[in-house]
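Colleague: Dropping a prediction and its sequence here:
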Amino acid sequence: MDPPIPEAPDICIRAAEPADMRLVADVMNQPRAVWGTLQTPFTPAAMREARFDATDQNNRLLVAEVGERVIGMIGLHREPWHRRSHVAHLGMAVHDAHAGHGVGTALLAAVVDLAERWWNIKRLELNVYADNARAVELYERFGFQREGLHRAYAWRDGAYVDSLSMARLSL
């Protein structure tokens, strides 16, 4: 299945650089963006910079940029163990002001292409909060299928929330 074409042609997807981490922190600290991830609010840019500095060849962070402003990010993380080296998982966030405008589509298209055409990934995995309908619909458009439900998966905004396990198998 070919990924959908992004809605907004002015979105540039590229590898993240160390200088981007302050802008990534801004994206990740947005109320709606942090709501949809396992991150917590008010994470300082210095913590994101340290995590980025510790990245190895089994991890890749891509950013979505409009003009020179980072408006979204997606991480691809390959399993390092030999028997699971055909597997990678991903996580994504989009700046609240740009949600629903094709940024997630562009990020997901780029990471699926990287995983399947360049890293030889057979299985892409992710977890998404079960109540995040917009994200679930996006992943399903890209061929991800629901594989399971994790009840009380994470503590978010004062309550436990469920998560869906989803995966996409390349042909």
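Modeller: The structure has been received and is ready for your questions.

Colleague: going forward, measure contacts between C-alpha atoms and count neighbours the same way
Modeller: Fine.

Colleague: List the residues that contact the most centrally placed residue in the chain.
Modeller: For the chain, the residue nearest the mean C-alpha position is M92 (1.9 Å; C-alpha atoms, centre = their mean). Shown in contact with M92 (C-alpha atoms under 8 Å, 6 or more residues apart in numbering): 37, 72-75, 104.

Colleague: Now it: which helix or strand?
Modeller: Assigned by DSSP states H and E, M92 belongs to strand 87-94.

Colleague: Please state the offset of that strand from the chain centre?
Modeller: Relative to its chain's centre, strand 87-94 lies at 3 Å (C-alpha atoms, centre = their mean, to the nearest Å).

Colleague: Equivalent analysis for stretch 46-62, please.
Modeller: Offset of stretch 46-62 from its chain centre (C-alpha atoms, centre = their mean): 14 Å.

Colleague: contact partners of that stretch?
Modeller: Applying C-alpha under 8 Å, 6+ apart, the set of residues contacting stretch 46-62 from outside is 13-16, 18, 21-22, 24-25, 73-80, 107, 111.

Colleague: Second structure for comparison follows:
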Amino acid sequence: MTAGYETERELQLPGGQSVRIRRAVPDDAGGVLEYLRRVGGESQNLTFGAEGPGLTESEERDYLARVAEADNSLAILALMNGVIVGGLTFDGGRRPRLRHVGEFGISVAREHAGLGIGRAMIEYMIAWAAQSSVVRKINLKVRVDNAGAIRLYQRMGWVHEGRTTRDTLIDGQFNDCLLMGRAVDPR
């Protein structure tokens, strides 16, 4: 965990509701898996469907514990009234020459999409990375047909770096993905 970096933020939504963004902890494992199964069934843009990511609660707990201890990885949750409505993970490289770079994945529950929750989680990650003594580049993969996400990433500083073909296979259909990267300068 990056020493001295905040662990929680509050986001005010239109209409007076608020979303709490905080780091995930091992005790969140069951709720995270339940959330991932829900959003997996809502979206064709994730690497899993309604079955979830294929981890047991124990495996998810171990993953969250490892991320919490790493200085180049992050897992955060967005919660409304104590219910998970969004999540973001950034996994930094494990080998010495790759520790400065990693890839993130993000999801927001369909009913809460378009409210700025995804942007707020990404801003949290960027600020965390900039304060880190390790992370200097954030990569992502996004389906080429996910135009809204691509526009958001470009507005937030990501640039197109490549394309992978036949990257996902959903309902018998191959999908290409764009590779995007964003440099992070220390604060």
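Modeller: Happy to help now that I have it. Not measured: the values here are computed from a predicted model.

Colleague: I'd like the TM-score for the two structures, please.
Modeller: Overlay of the two chains. TM-score (TM-score structural alignment, normalised by the length of structure 1): 0.85; 165 aligned residues with a C-alpha RMSD of 2.2 Å.

Colleague: Could you identify the longest helix within structure 1?
Modeller: Determined from DSSP state H, the single longest helix within structure 1 is helix 103-113.

Colleague: Mean deviation, the following helix or strand past that helix versus structure 2?
Modeller: Once the chain leaves helix 103-113 of structure 1, the next helix or strand it forms, by DSSP H and E, is strand 123-129. Following the fit onto structure 2, the mean deviation recorded for strand 123-129 of structure 1 is 0.7 Å by mean C-alpha distance after the TM-score superposition for structure 1.

Colleague: give me the stretch of structure 2 that strand 123-129 of structure 1 matches.
Modeller: Using TM-score structural alignment, strand 123-129 of structure 1 corresponds to residues 137-143 of structure 2.

Colleague: mind listing what A115 of structure 1 touches?
Modeller: Contacts of A115 of structure 1 by C-alpha under 8 Å, 6+ apart are 76, 88, 121, 124.

Colleague: how about stretch 111-122 of structure 1: buried residues?
Modeller: 111-112, 115-116, 119, 121-122 (16 or more other C-alpha atoms under 10 Å).

Colleague: Can you check which part of structure 2 the longest helix of structure 1 sits on?
Modeller: So helix 103-113 of structure 1 is aligned with residues 117-127, judged by TM-score structural alignment.

Colleague: ok, now stretch 141-153 of structure 1?
Modeller: Counting by TM-score structural alignment, stretch 141-153 of structure 1 lines up with residues 155-167 of structure 2.

Colleague: Please tell me how far the nearest residue to R156 of structure 1 once chain neighbours are set aside sits from E17 of structure 1.
Modeller: With C-alpha to C-alpha, 6 or more residues apart in numbering as the criterion, R156 of structure 1 has its nearest non-adjacent residue at 7.1 Å, and that residue is W35. Separation of W35 of structure 1 from E17 of structure 1 (C-alpha to C-alpha, to the nearest Å) stands at 25 Å.

Colleague: Also A54 of structure 1?
Modeller: 13 Å.

Colleague: So which bits of stretch 110-118 of structure 2 are buried?
Modeller: Result for stretch 110-118 of structure 2 [16+ other C-alpha under 10 Å]: buried residues 116-118.
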